[in-house]
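Student: Sequence and computational prediction follow.
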Amino acid sequence: MTSPNEMQASQRPFFEIASSDFARLTAHIDCHDIDGKTILVSGATGFFGAWILALFEWLRKTRNMQFRVLAISRDPQSFKRKHPWVADAEWLQWIVGDIQDFVFPEQSVDYVIHAATDTSAAAGRSPALLLNSIVRGTERILACAKACGAKRVLLVSSGGAYGGQSVDTPRLLESSRNAPSTMEVGSAYGEGKRVMELLGAIHAHENACEVVIARCFAFVGAGLPLDGHFAIGNFIRDALTQDQIVIRGDGKGVRSYLYAADLAVWLNHLLLNGRNRGIYNVGSDHEVTIAELARQVIATLAPAKTVIVEGASNSPGAGNRYIPSIDEARSELGLDVWTALPQAILNTALWSSKNS
């Protein structure tokens, strides 16, 4: 296993990690209809966006493909300082602006990836603003897709659109009729994503454009915030910097994590090959409890350290679940969980030790 000191010595930059990942996943990467195309990407400087751009950069370097990416961002300069590998990318053109009012590009667009949503805890504390930003941002991106003649749009939605998962439901299915409660202000994010999906269906119905929905769950990889509300990010941070990982609750909650490189490959497949007006869960179905996750992080990064579960209880009963079924993506598109969780944790730590 790798110790924190060894981690510091072997820390690696973002694109070096991503390139190694994509080389490992090369047999699963579909780029049959990217060459010569123009792709508009919103949320280009977020966690998802960085990995999407990294995949495009890797394709340019290894496949000698010619395409153009138009990336929407409020602050591309900040992103370029963190990611110097895009600083001089000739294939990348920035559109500076907010997703709700950005200026449409003058050139035509073939594909659109809409991945712009604020998922921070701070955003959740302003539910009306969050809901409005999701809906208005989607309206704006779809209007842009229409004006620029886009033929396919990938809308990055969320498993939050299901509104929760009962403990006796092993995995959430795309056919599930679950929905967030309209009387809970915490439903703003999930309801916003449902409206996003409906707007996408209307756009596909009214225009010569195919729309695909990616309902995304939980992920890990370089660029994931280590000081936010993501348990796995906090665990990796603590394994690198603290004497122990402390879980305030009972640790019984059940989650699963798809590695970011796998995620980027999935999203690219859905953009090119997803069924029109199809909904696909995007995530891992390899479940782990929060307590088991913390122990997995410790075992991978710092086996001499310990995990403390402050709310540990011997009482029966399962914790809350957030696990997708990915059978739809497997059977239709051949997608799968290709990167094991220990490798995903290690790669995230190799980057975060450099940037923490």
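Tutor: That came in fine, so what should we check first? Numbering: from 1, shown residues only.

Student: Could you use CA atoms for every contact and neighbour count after this?
Tutor: Fine.

Student: which helix is the longest one in the protein?
Tutor: Counting residues, the longest helix in the chain under DSSP state H turns out to be helix 127-147.

Student: try it against this one:
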Amino acid sequence: MNGSILVTGGAGFLGSHLCDALIARGNDVVAVDNFYTGSKDNLSGAIDSRRFELMRHDIWLPLFIEVDRIFNLACPASPIHYQNDPVATVKTSVLGAINMLGLAKRRKARILQASTSEVYGDPQIHPQPETYWGHVNPIGPRACYDEGKRCAETLFFDYHRQHNVDIRVMRIFNTYGPRMHPRDGRVVSNFIIQALNNEDITIYGDGSQTRSFCYVDDMIKGMLAFMDQDAHVGPLNVGNPHEITVRDLAETIIELTDSRSRIDFRDLPADDPLQRKPDIAQATETMNWQPTVGLHDGLQETIRYFRWLLG
């Protein structure tokens, strides 16, 4: 992968790790972010590199820049953030996709869309293969994100069919690791912070709902491998197929942090999926990718980060 690369959402959790990986490969990187959830602190390593530039910009506004490849990661990804301003979330997903696809068309650049497992909604098929169309509430409180990402996928494939834009559409399943936003409302960051503070760990529902968690290093390797290969445009599931209940996750984090926390059960939010597990057969076949970091090892690295963050 040569030339200059644009990373939208480059100051966010995944975006900052991607910028670091691209710089390490010798690429010139331009990161764009509006800093709604991203932070310059996430880019403390990249910012000193002569190969790196940072720009404050909302991608729902047009952007004219000379780049060869585009990673479109911009969009708040946790319910607490994307539900805080749902109209802005839809604008980022839909208008942002139109603007970035227009840029890719003008530049004849390959563009990767960071889509999401949320396009499957509360799935009725388990695990979820890429052929599954999903079970999504189009007017619910999560729809600004779920349907925004689904519409972005539509735009990507329409630009591909109509304008021959070189696309990659990647469906990202739950990812965790250092640089997660401490107040993003996700179970891993929530549980770790509550455990480190010896506070009650909040579980919504009875804790039997399942998730599959992929460590950030594995996710970035999958993203780069997908962008590099020429055989498949997607959509492609990338995530860890190891499934765990939310209650087991909480108990594991309590053990790893040596916490005195107890579990506090609350009502399940509307449209919260009960199962989430990727079928990654295509990723394995297409680019010989599988996650390698186990949950315990990844959680220990994440706990170390939050210990440092909390001081």
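Tutor: Cool, the structure landed. Values in this document were obtained by computation on a predicted structure and should not be read as measured data.

Student: Mean distance between the longest helix of structure 1 and structure 2 after superposition?
Tutor: Once fitted to structure 2, helix 127-147 of structure 1 is off its aligned match by 1.5 Å on average (mean CA distance after the TM-score superposition for structure 1).

Student: Quick one: residues in contact with the next helix or strand after that helix.
Tutor: Later in the chain than helix 127-147 of structure 1, the nearest helix or strand by DSSP states H and E is strand 152-158. Here strand 152-158 of structure 1 makes contact (CA atoms under 8 Å, 6 or more residues apart in numbering) with 110-115, 145, 190, 193-194, 196-197, 200, 209-217, 270-272.

Student: mind listing which of those are in strands?
Tutor: Counting by DSSP state E, the part of the contacts of strand 152-158 of structure 1 found in strands is Tyr111, Val112, Ile113, His114, Glu210, Val211, Val212, Ile213, Ala214, Arg215, Cys216.

Student: Only whichever of the residues you listed are buried, select them in PyMOL.
Tutor: Buried members of these, identified by 16 or more other CA atoms under 10 Å, are gathered into one PyMOL selection as follows:
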select buried, resi 111+112+113+114+210+211+212+213+214+215+216
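
Student: Quick one: the strands in the stretch 151-300 of structure 1, in order.
Tutor: 152-158, 210-216, 219-220, 244-247, 254-255, 258-259, 278-282, 288-289 (DSSP state E, counting those that start in this stretch).

Student: just checking, what packs against the fifth one?
Tutor: The helices and strands touching strand 254-255 of structure 1, judged by 3 or more CA pairs under 8 Å, 6 or more residues apart in numbering; DSSP states H and E, are strand 288-289.

Student: Ok, the last one next?
Tutor: When contacts are defined as 3+ CA pairs under 8 Å, 6+ apart, strand 288-289 of structure 1 packs onto strand 254-255.

Student: let's see it at 10 Å
Tutor: strand 254-255, helix 290-301 (3 or more CA pairs under 10 Å, 6 or more residues apart in numbering; DSSP states H and E).

Student: Check the fourth one too.
Tutor: Here strand 244-247 of structure 1 touches helix 231-241, helix 290-301, strand 306-309, going by 3+ CA pairs under 10 Å, 6+ apart.

Student: Now do the last one: distance to the chain's middle.
Tutor: Between the centre of strand 306-309 of structure 1 and the centre of its host chain there is 28 Å, according to CA atoms, centre = their mean, to the nearest Å.

Student: What are the buried residues along it?
Tutor: Those would be Thr306, Val307, Val309, for strand 306-309 of structure 1 by 16+ other CA under 10 Å.

Student: mean deviation of that strand from structure 2?
Tutor: Relative to structure 2, strand 306-309 of structure 1 is 4.1 Å off (mean CA distance after the TM-score superposition for structure 1).

Student: The helix or strand following that strand corresponds to what range in structure 2?
Tutor: Sequence-wise, the next helix or strand downstream of strand 306-309 of structure 1 (DSSP H and E) is helix 327-333. Counting by TM-score structural alignment, helix 327-333 of structure 1 falls onto residues 281-287 of structure 2.

Student: Check how far that stretch sits from its aligned residues in structure 1, on average.
Tutor: So stretch 281-287 of structure 2 averages 1.3 Å relative to structure 1 (mean CA distance after the TM-score superposition for structure 1).

Student: hang on, the earlier thing: what helices and strands are in contact with the longest helix of structure 1?
Tutor: strand 38-42, strand 111-114, helix 121-124, strand 152-158, helix 188-206.
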